[in-house]
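1. I would like to see how this sequence folds:
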Amino acid sequence: MAIWKREATLELLNQRSVGCMVEHLGIRFTALNDDSIEAVMPVDQRTTQPFGLLHGGASVVLAETLGSMAGYLCTAGEQWVVGLEVNANHLRAANHGEVRGVCRPLHLGGSHQVWQIEIFDQKNRLCCTSRLTTAVMQPRVG
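-> Sure, this is the predicted structure:
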């Protein structure tokens, strides 16, 4: 059974990413499964640090992009999510091609969510593990 409360397609997710950092870094959503969401990001001049390795900050952007979009898809109506905390452990360097992020929920509560995001290189080796906590925001009344 799917965890998503909103209707979405990969095309809609990628259209929503136009004109912001997500598009600038070349992040593309590639899979929307019943309980996970995936995206890829190139390892190129936009996402590497001066020594040619994937920048840790770019990995965090990919993780927060995935967790925030997943969080939004788990809300309904006029609800939305904002990030409260993100952390990342960088385990392996990537220096070419693209990386793939996979996001799954650890906790889906009414007021907050916790997402686990794992980032893999082209050989499917774990490069980064990240966790994002989001707050579920409600429309203000009055």
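2. Could you use CA atoms for every contact and neighbour count after this?
-> OK.
3. Look through the protein and tell me its longest helix.
-> Ranked by residue count and defined by DSSP state H, the top helix of the chain is helix 56-73.
4. Please spell out which residues along that one are buried.
-> Neighbour-count burial for helix 56-73 flags 56, 58-73 (criterion: 16 or more other CA atoms under 10 Å).
5. which strands and helices sit next to the helix or strand following it?
-> The first helix or strand that comes after helix 56-73 along the chain, using DSSP states H and E, is strand 80-90. Here strand 80-90 touches helix 56-73, strand 126-137, going by 3 or more CA pairs under 8 Å, 6 or more residues apart in numbering; DSSP states H and E.
6. Please provide the structure for the following sequence as well, for comparison with the first:
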Amino acid sequence: MTPEPVVPWKIELGELDLKMGVVILEQSVERVVATMPVEGNRQSFGLLHGGASLAVGEAVGSWAAVIHASTLGKTAVGVDVSATHHKGAREGSITVTATPIHLGRTLTTHEVLITNETGQRLCTLRITNLLLEERIPGSTVSA
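-> The predicted structure follows:
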């Protein structure tokens, strides 16, 4: 008997993602790319809020982990995230790109780069996710 082909999980934006204006451009096990406007995500001094960078970076990195996990019939939850802010932004949009550092059966680690419209690095995140033997909500894949 041939096993059913595994269909990777597709990203669904949450409430915060929608409020922040996140748009998904690309999604695969190898790479997840999204954009977000700076406007509406600034702190009181007019700069992109560091918390907004962390929120969108963690989301994109976690989505990448869940896509990988779904190919194994699992889901993923974040267990660690760290970020370094390199440069600020006052306008335009940012691009958020997650690429795998390690794709295991128990843990994943992704590097998440946040860049401005000219490609300058604004923030670098590293996120580690734990893979769990649980059914992914809305997925045809079960553990």
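7. Next, the TM-score between them, please.
-> Taking TM-score structural alignment, normalised by the length of structure 1 as the basis, the two superposed chains have a TM-score of 0.83; 129 aligned residues with a CA RMSD of 1.9 Å.
8. circling back: right, so of the helices and strands packed on strand 80-90 of structure 1, which gets closest to His90 of structure 1?
-> Nearest to His90 of structure 1 among those is strand 126-137 (4.5 Å), distances taken as CA to CA.
9. So which bit of structure 2 is the closest one matched to?
-> Residues 121-132 of structure 2 are matched to strand 126-137 of structure 1 when aligned by TM-score structural alignment.
10. how big is the offset of the matching stretch relative to structure 1?
-> Overlaying structure 1 shows stretch 121-132 of structure 2 at a mean distance of 0.4 Å from the equivalent residues (mean CA distance after the TM-score superposition for structure 1).
11. What's Gln85 of structure 1 aligned with over in structure 2?
-> For the record, residue 85 of structure 1 is Glu, not Gln. Using TM-score structural alignment, the equivalent of Glu85 of structure 1 in structure 2 is Asp80.
12. Pretty sure that match sits against Asn129.
-> Yes: judged on CA atoms under 8 Å, Asp80 of structure 2 makes contact with Asn129 at a distance of 7.1 Å.
13. between these two, which one's more packed in?
-> Asn129 (24 against 12; other CA atoms under 10 Å).
14. if we can go back for a sec, how far out from the middle of the chain is the longest helix of structure 1?
-> With CA atoms, centre = their mean, to the nearest Å as the basis, helix 56-73 of structure 1 stands 3 Å off its chain's centre.
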